[in-house]
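K.L.:
Got a sequence here, can you build the structure:
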Amino acid sequence: MRVVTVATEHFSLPDEEATLAFAGKIGRVVAGGQILFLRGELGAGKTTFSRGLLHALGHQGKVKSPTYTLVEPYQLDGLTVYHFDLYRLRDAEELEFMGIRDYFRPDSLCLIEWPEQGMDYLPVADLDIHLTFDQQQRQLSICANTAAGATIIKAITDDEK
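P.N.:
So this is what the prediction gives:
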C-alpha cells in the first residue's frame, strides 16, 4: 500500500492536560468515515489522546485501553467510535477473522493504536499521529494522508492562530 502524505505538523505537549486538550481539538473536527492511526512506544500517550478525543465527542465515562479486547466501541450521538489496540495481535490475519473491514463505515470513526501490527489489513489512515515522550513533555507529529486528514490539520492549525 502506497501512502502519500498531504500535510505534516509538529507540536509540543508539555503535560497530560495539553495532550487531552489537543486531542479535544481534533475531536471537535473529525467525522464519521475517518481513520486515525496512533503510534508511539508504551506510555507515549496514545490512550490519553484517545480519551481526550472521545470526551470532546461527548463520551462521559472512562476510556480504557483495549489491549486485551482489541477493540472497544463507544456509541455516541450519530457516531460509533471504535478504539483499537493491536499491540497484542499475534498475526495480522486475525483482523480478517474478526471482520475488520466491517468497522470502517461512513458512520464510524476508528482510532487504531499500534497500527503497524496489522498494516496489510488496514486502509490508509486519514491522520497518522505519532507521539513520543521527550524528557518532561510529549512531542506529537501529525500527518495527513488524505484530503479529509488535511482538512482536519487545517482546522486545528487555524484554531492555533
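K.L.:
CA only for contacts and neighbour counts going forward, please
P.N.:
OK.
K.L.:
Name the helix or strand for Phe49, please.
P.N.:
Using DSSP states H and E, Phe49 sits within helix 46-56.
K.L.:
Tell me how far the longest helix seen in the chain lies from the chain's centre.
P.N.:
Scanning the chain for the helix with the most residues, using DSSP state H, yields helix 147-160. Taking CA atoms, centre = their mean, to the nearest Å, one finds the center of helix 147-160 at 15 Å from the center of the full chain.
K.L.:
Please apply the same query to stretch 91-105.
P.N.:
Worked out by CA atoms, centre = their mean, stretch 91-105 lies 17 Å from the chain centre.
K.L.:
again, but for stretch 28-42
P.N.:
With CA atoms, centre = their mean as the basis, the distance from the averaged C-alpha position of stretch 28-42 to the chain average is 2 Å.
K.L.:
And it, what's buried?
P.N.:
For stretch 28-42, a neighbour-count test (16 or more other CA atoms under 10 Å) marks 28, 30-40 as buried.
K.L.:
Another for comparison:
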Amino acid sequence: MDKTHVKLISKEPRETFYIGKVLGENLHVGDVVALVGELGAGKTCLTQGIARGLGIPESYQITSPTFTLMNEYPGKIVLYHLDLYRLSGVGALEELGYEEYFRGGGVLVIEWAEKIRDVLPDETLFVSLAYLDDNRREIDIYSGVNRIIMISAALERGGF
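P.N.:
Next up, the predicted model:
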C-alpha cells in the first residue's frame, strides 16, 4: 500500500482533541489506529476526540487503560482502547488474544503501538505525536493515499 502522511501542529489540547474527533468521524468498523509518542504527548487526548467522532456519548469518560490494558466504549461504532505502556512486547499481548480486536466489530486504538508494530495490519492508520512545548504538539498521520486525502479534506473543512 502506498503510504503518505499529513503533518499538523496542535497549539493546545483542544486542537489535539479536535484532530482526534475528525479522525473518528472518518473511521470505520475494523480500522486500527496506532498511536506513538512519549508520555504527555497527547495520545489519550487524541483518543478522547476519536471517541467523540465515533459517536461515543459524553457520559463516557475516556481514560487511558494503563492498568486495565483495554477499555471498551459503546457508541455508533464500538471503541476498543488498548494501552501497551506496561506491556513487555508481543508475547505478553498474544496471551490476551489481541488478534480478535484486529478483526472485531469496532475501531481499535492502540497507545504505545510501537511495541507491536510488526503484528499490526498493513492498513493501520499511524499517528505520531511529538511534544514541542507545554501546549504544542506535532501530529503526523500516516496512511494510504486515499485515506490521507479524505482526512486532510475533513481537517481543512474544519479550519485546520
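K.L.:
With the second structure overlaid, how far apart is the helix holding Phe49 of the first structure on average?
P.N.:
Average distance, helix 46-56 of the first structure versus aligned residues of the second structure after superposition (mean CA distance after the TM-score superposition for the first structure): 0.6 Å.
K.L.:
Sketch out the helices for the second structure, chain order is fine.
P.N.:
For the second structure, applying DSSP H gives helices covering 13-25, 43-53, 90-94, 99-102, 145-157.
K.L.:
Quick check: which of those helices has the most neighbours on average?
P.N.:
When these are scored by mean count of other CA atoms under 10 Å, the highest mean neighbour count falls to helix 43-53 (a mean of 26).
K.L.:
what stretch of the first structure does it fall on?
P.N.:
Using TM-score structural alignment, helix 43-53 of the second structure lines up with residues 46-56 of the first structure.
K.L.:
Would you mind getting the angle between the helix holding Phe49 of the first structure and helix 16-27?
P.N.:
Helix 46-56 of the first structure runs at 50 degrees relative to helix 16-27, counting by axes from the mean of the first three to the mean of the last three CA atoms, to 10 degrees.
K.L.:
how far away is the residue mapped onto Ser128 of the second structure from the first structure from Ile142 of the first structure?
P.N.:
In the first structure, the residue matched to Ser128 of the second structure (TM-score structural alignment) is His130. Distance, His130 of the first structure to Ile142 of the first structure, using CA to CA, to the nearest Å: 6 Å.
K.L.:
do the same with Leu36 of the first structure
P.N.:
Using CA to CA, Leu36 of the first structure is found at 10 Å from Ile142 of the first structure.
K.L.:
joint contacts of those two?
P.N.:
127-129 (CA atoms under 8 Å, 6 or more residues apart in numbering).
K.L.:
Pick the one among these closest to Gly45 of the first structure.
P.N.:
Closest approach between those and Gly45 of the first structure, by CA to CA: Ile129, at 10.9 Å.
K.L.:
doesn't Arg39 make contact with the closest one?
P.N.:
Yes: here Ile129 of the first structure lies in contact with Arg39, judged by CA atoms under 8 Å, at a distance of 6.0 Å.
K.L.:
right, and Arg136 of the second structure touches Ser10 too?
P.N.:
Yes: Arg136 of the second structure is in contact with Ser10 according to CA under 8 Å; the separation is 5.4 Å.
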